[in-house]
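# Attaching a predicted model along with its sequence, questions to come.
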Amino acid sequence: MSDKLKKPRQKIVIFASGSGTNAENIIKYFRNSEEIEVAAVFSNKKFSGALERAHNLKVQALHFDRKAFYDTHEVLNILKDMKPDLIVLAGFLWLIPSTFIKTFPNKIINIHPALLPRFGGKDMYGSRVHEAVIESKEKESGITIHYVNEKYDEGNTIFQTSIPIEDGESAQNLASRIHKLEYKHFPEIIQQTLQQQDK
């Protein structure tokens, strides 16, 4: 196929607040893809690991504050210009404004380190989730990938998978095992979601 007839690559924009291991994993997964590219990583934390990882992998890295996100629509306007096919929340802790959801309907997805609807909602992230799961003496945990709506962790589920909790397992060990699930499945589900959009 000639270059003129090649379809433009579908664009992902990642939002992350923390260390950025999921963001890095996604970037590397699509690094050599001819169909999909990670166009940028956005973070609300100026010195987040996510921005450093993006910079090291030569992906555009952008920091923003609460005013630019919620009040001035600066971040939304940048996204409108970029025209992403999918916005991926990979450990992003702020609630997404309704203006984003209306502008990008069914184009914002999130990963949560538990089996929603249990152990979701505001302030349920990171180690807090795994500690709550262990304290509740659950038999299993896992990940949920879902569309984003105006409430924390309540959008329609795209994918879930689970693992059994081992006897006497610590929250730290469970977190490590859940991370492996995220790294394995999140890029695959992103790819499948984009392929569905493209049909």
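On my side now, so go ahead.
# from here on, contacts and neighbour counts on C-alpha atoms
Fine.
# Confirm that residue 31 lies within a helix, as I assumed.
No - counting by DSSP: H, G, I helix; E, B strand; the rest coil, residue 31 is located in no helix; its state is coil.
# What is the burial count for residue 8?
12 (other Cα atoms under 10 Å).
# Oops, could you answer that again for residue 164 instead?
Residue 164 has 11 nearby residues by other Cα under 10 Å.
# burial count for the residue lying closest to residue 106 once chain neighbours are set aside?
Residue nearest to residue 106 in three dimensions, not counting chain neighbours: residue 147, with 6.4 Å by Cα to Cα, 6 or more residues apart in numbering. Counted with other Cα under 10 Å, residues neighbouring residue 147 total 22.
# adding another structure so you can compare the two:
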Amino acid sequence: MQFLAHFSPFCADNNLYMTKNIAIFASGSGSNAENIARYFQENDTVKIKLIVANKSDAYVLERARNLGIPSVVFLKKEWDKADNILAVLKENDIDFIVLAGFLLRIPEAILHAYPNKIINIHPALLPKYGGKGMYGDNVHKAVVAAGETESGITIHYVNEEYDKGEMIAQFTCEVTPADTYETVAAKVHALEYEHFPRVIKEVLNTESQKH
């Protein structure tokens, strides 16, 4: 485990913090989005207010319905302009954005509206195996093909470049010669489910302490 940004992993909960409204952006199945939503279900200071998808058939929308979380779909042409997206985020009083398996580049207009308030999880140890096209099984296949002895996850802030924002935390898992990309994927998913929600909470706690 390695924390890289400027916050302590041992911040105490403080029920006096103002509630933070979170939007989760996702493109596919949404297992991480559901895991995050369930983690915060009983939290009085963090509310998963909205699920935003870029595909109308993304299974994350079904997960959102099952969880009772409002969802909205914006197709690619709307991401290019971003005006409608920003309007919906404002209508829902969104304070913070979490990318959980979201595959589009975030428009500059959204980055400017949410400076240092958008975080992403990447299924490898950045700066290795990052950048455009490096997502999902593409990453795990590259890790195995390179003979790496470890992989893991990187949680980082989002900027204008794919996977280049300031790192917040990394968590590692072993990769053995017997591993396939599928077994590496399973190890990495386990790290995602265990650590991503908790790191989100720590980032939000630190944000609250600044105000």
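Nice, thanks for sending it over. Because the structure is a prediction, the values reported are computed rather than measured.
# rewinding a little: which residue lines up with the residue nearest to residue 106 of the first structure in the second structure?
Alignment note: residue 147 of the first structure maps to residue 157 in the second structure; criterion TM-score structural alignment.
# I'd assumed residue 122 was in contact with its match.
No - between residue 157 of the second structure and residue 122 there is no contact under Cα atoms under 8 Å: 10.8 Å.
# okay, and stretch 107-122 of the second structure goes to which residues in the first structure?
Counting by TM-score structural alignment, stretch 107-122 of the second structure corresponds to 97-112 in the first structure.
# Give me the distance between the equivalent of residue 21 of the first structure over in the second structure and residue 208 of the second structure.
Pairing criterion TM-score structural alignment: the partner of residue 21 of the first structure within the second structure is identified as residue 31. Look at residue 31 of the second structure and residue 208 of the second structure: by Cα to Cα, to the nearest Å, they are 27 Å apart.
# Neighbour count for the two, which is higher?
residue 31 (18 against 15).
# circling back: what's the match of residue 147 of the first structure in contact with, if anything?
116-120, 165-168 (Cα atoms under 8 Å, 6 or more residues apart in numbering).
# what about the first structure, which of those residues hold up?
Counting by both residues aligned by TM-score structural alignment, their matches' Cα atoms under 8 Å, the contacts of residue 157 of the second structure that remain in contact in the first structure are 116-120, 165-168.
# Nearest to residue 59 of the second structure among the residues you listed?
residue 120 (19.3 Å; Cα to Cα).
# In contact with the closest one, which residues?
98-100, 155-158.
# do residue 80 of the second structure as well
So residue 80 of the second structure contacts residue 107 (Cα under 8 Å, 6+ apart).
# Strands of the second structure, start to end?
2-3, 20-26, 46-53, 71-73, 96-99, 118-122, 150-157, 167-174 (DSSP state E).
# Can you say which of those is nearest to residue 81 of the second structure?
strand 71-73 (14.4 Å).
# Counting neighbours, what do you get for the residue mapped onto residue 172 of the second structure from the first structure?
Superposed on the first structure with TM-score structural alignment, residue 172 of the second structure falls opposite residue 162. By the criterion of other Cα under 10 Å, residue 162 of the first structure has 14 neighbours.
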